[in-house]
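quick check, what structure comes out for this input:
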Amino acid sequence: MSLKKLGNRTVKLLNPPSIIGNYTIVGPKEGDGPLKNYYDQILDDDLWGQESWEKAESKIQEEAIRAAVDNAGLSIQDIDYLISGDLLNQIVASGYSARQLGIPYFGLYGACSTMTESLALGSMLIDGGFADNIICATSSHFSSAERQFRFPLEYAAQRVFSAQWTVTGSGATILSSYGSGPYITHVTPGKIIDPGIKDASNMGAAMAPAAMDTLIHHFRDTGFSPSDYDLIITGDLGLVGKSIVLDMMKKEGYDLTGIFTDCGVEVFDPQKQDTHAGGSGCGCSAVVFNGFVLKEMAKGRYKRVLFGATGALHSTLITQQGESIPSICHAITIDINSE
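Sure, this is the predicted structure:
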């Protein structure tokens, strides 16, 4: 019999893990965006001395993980498990990063939802008594994802307004059974929602219904209302998806005005940086969460945050066969108090 289940889908952690360390690394374009003062390291060159974009992404993730461990005052040997993922085929950026680190490794693919998926599963492992220290990390790279999911970089394809710009960056979070918070107290796993959209340049519209589904189930399961949170942040819906979620949630009786935003909206200035509908990629929610959200919680601006990253679970192969784009959203509650 489950002792920690709330309602239909949510888990209330009885021994909630504490976030004891984190780190972010971003590329030059991200470092020129509105959140530049929140990142720990901004690269001058997003190839970072490597022979390919894919190798650069793996290095970015590896170094973010190592720095997060240092930030937590731990050593690599203190870590029980690494849970990480990325956008590339066979999550090679994460696999090759894990090869260098030598930590027992669980590889995840949840597309852009991978940051909250890793935090959710890591929290449940610690709450269950299976580990004391876990690293949760994701990464993405504009140049590696662009040529895998869209067009060769040299093609210089014209972008429609609804298209988003893949973030170059990585964020890593250290969860521990020890520490003084902030804590991850609730986990609401998502389920696949497919509104039938086939346009791979309109990820926001494809993922918005999944975000709404998870948010509604979270509120129903926990009894919380939007006003119980200082910030509700999704990722990466961008400008299009954020607008859709606001409208759909209001029709369902949930007014998110003033407390809701999206990592894809916050990471870039679309007017100055020509990023159209905003940011995307596994690294987007990772760097916004580990940079902006956790640093503002440390300052006391936010005491309770609902973080729900979204992912479009498609590939170029299957969309070329005429399939639609199934999506998912996993949500977690981060609270400065453990109760």
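
every contact and neighbour count from this point should use C-alpha atoms.
Fine.

list the contacts of stretch 100-113.
62, 76-77, 79-87, 91, 94-95, 98, 114, 117-118, 235-236, 280-285, 308-313, 328-330 (C-alpha atoms under 8 Å, 6 or more residues apart in numbering).

tell me the helices in this protein, going along the chain?
Per DSSP state H, the chain carries helices over the ranges 28-31, 53-71, 92-101, 114-127, 142-149, 203-222, 238-251, 263-266, 270-273, 282-287, 294-299, 316-320.

second chain to compare with the first, below:
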Amino acid sequence: MKNKLGKQTLLFRQKPRIIGAYSIVGEKEGKGPMAQWFDTILDDDTYGEKTWEKSESKMLKQSLLIALQKSGKNKEDIDTVLSGDLINQLMSSSFMARDLALPFIGLYGACSTMAESLVLGSVLVDGGYAQNILAGASSHYCTAERQFRNPLEHGNQRPPSAQWTATASGAMVVSAKDKGDSVVAMGQEAKEIYVTHATIGKIIDTGIKDVNQMGAAMAPAAVDTIMRHFSDTGKKPDDYDIILTGDLGLIGKEIAVDLLKGANMDVTSVYDDCGAMLFDKNQDTHSGGSGCGCSAAIFAGYVYKQMRTGKIKNALLLSTGALLSTISPQQGESIPGIAHAVAVTTEGGGN
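Next up is the predicted model:
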């Protein structure tokens, strides 16, 4: 297959571009070490809404609309919106899409959804099925706690291995290559960002059932996708300035590094994790951040801006997801993990 490398990696010959991005985070995230990279920091996590769920949907909608504005495109230019979240039946994304009144595909990959939306958006653009795609994802600490664990009013104690679901959203505009377009988001000197490859992950389940060990449950899937990406493409870790997983957190990141070293792959000089980056040790988030919005906000904030200014030239971005539900633990099921990878570059969109 001319656009397939190995078993799981897609080659994008038309080099879809990421031409606009925007990130919104909550108050706690805005006090963390990544604060300078986010576009909007809320001073109230309700965002002026009556419920947490409506707040999250508003965050996602605003991220998508402002990413669109920064790309220089209009709503009429968008072929499809690809988005997902953690709330039952994709509530945040579905009601956002109702308000935008644009063609919409809702995605659920748990916390892997941001990379999933970028993968599928790039496929549509590279295949000539779309000119411009809006891709996004969101999460909210209070909505996730209410759905997957216990409402905040219960005051439950969290074990040290638990992660803190990010109140955050991020969005990007994926567009067909067009030399007539100008880079408007960060000035004429800004670098173009091209999507060159995507490695679609497979579910890896090591039998972990503890919902407070999400990083450990997802780390093997992240490792499998990273190794498959390098096997399929022939690339090496030092071909990238950064390899960034979604939300393994502090424990999952350490496990991933150890597993890769055990497979004779040392990524320590270029590897980090969004969940480990989002908070510092004084913020009492235990093992770090998680949630769809964790990688979405850091991709659309930190990575996008660093690439636009040329500080990062080549990046391998993975969002990681734990595919449990509110029902699966009641069935005695373990926690399946998944990770999808997207390779992006500023170097002329080359392979």
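
would you pull the TM-score for this pair?
Once superposed, chain against chain, the TM-score is 0.98 (TM-score structural alignment, normalised by the length of the first structure); 337 aligned residues with a C-alpha RMSD of 0.8 Å.

circling back to that earlier point, which one, of the helices of the first structure, ends up nearest to Gly169 of the first structure?
Nearest to Gly169 of the first structure, of all the helices of the first structure, is helix 282-287, at 5.1 Å by C-alpha to C-alpha.

residue range for the closest one in the second structure?
Under TM-score structural alignment, the match for helix 282-287 of the first structure in the second structure covers residues 292-297.

before we move on, back to that, export the helices of the first structure to JSON lines and append columns for mean neighbour count and distance to Thr188 of the first structure.
Shown next, in JSON lines, are those (neighbours: other C-alpha atoms under 10 Å; distance: least, C-alpha to C-alpha, whole Å):
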{"stretch": "helix 28-31", "mean neighbour count": "20", "distance to Thr188 of the first structure": "29"}
{"stretch": "helix 53-71", "mean neighbour count": "23", "distance to Thr188 of the first structure": "25"}
{"stretch": "helix 92-101", "mean neighbour count": "19", "distance to Thr188 of the first structure": "24"}
{"stretch": "helix 114-127", "mean neighbour count": "26", "distance to Thr188 of the first structure": "8"}
{"stretch": "helix 142-149", "mean neighbour count": "18", "distance to Thr188 of the first structure": "28"}
{"stretch": "helix 203-222", "mean neighbour count": "24", "distance to Thr188 of the first structure": "6"}
{"stretch": "helix 238-251", "mean neighbour count": "20", "distance to Thr188 of the first structure": "17"}
{"stretch": "helix 263-266", "mean neighbour count": "27", "distance to Thr188 of the first structure": "19"}
{"stretch": "helix 270-273", "mean neighbour count": "12", "distance to Thr188 of the first structure": "31"}
{"stretch": "helix 282-287", "mean neighbour count": "35", "distance to Thr188 of the first structure": "17"}
{"stretch": "helix 294-299", "mean neighbour count": "16", "distance to Thr188 of the first structure": "20"}
{"stretch": "helix 316-320", "mean neighbour count": "12", "distance to Thr188 of the first structure": "28"}
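
can you list the ones you listed in JSON lines and add distance to Asp228 of the first structure?
Output for the helices of the first structure, formatted as JSON lines (distance: least, C-alpha to C-alpha, whole Å):
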{"stretch": "helix 28-31", "distance to Asp228 of the first structure": "31"}
{"stretch": "helix 53-71", "distance to Asp228 of the first structure": "30"}
{"stretch": "helix 92-101", "distance to Asp228 of the first structure": "35"}
{"stretch": "helix 114-127", "distance to Asp228 of the first structure": "20"}
{"stretch": "helix 142-149", "distance to Asp228 of the first structure": "36"}
{"stretch": "helix 203-222", "distance to Asp228 of the first structure": "10"}
{"stretch": "helix 238-251", "distance to Asp228 of the first structure": "16"}
{"stretch": "helix 263-266", "distance to Asp228 of the first structure": "20"}
{"stretch": "helix 270-273", "distance to Asp228 of the first structure": "30"}
{"stretch": "helix 282-287", "distance to Asp228 of the first structure": "22"}
{"stretch": "helix 294-299", "distance to Asp228 of the first structure": "15"}
{"stretch": "helix 316-320", "distance to Asp228 of the first structure": "39"}
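
check contacts around Ala277 of the first structure.
161-165, 238-240, 264-265, 270.

what about 6 Å?
Ala277 of the first structure makes contacts with 162-164, 238-239, as judged by C-alpha atoms under 6 Å, 6 or more residues apart in numbering.

and the gap between it and Ile79 of the first structure?
Counting by C-alpha to C-alpha, to the nearest Å, the gap from Ala277 of the first structure to Ile79 of the first structure is 38 Å.
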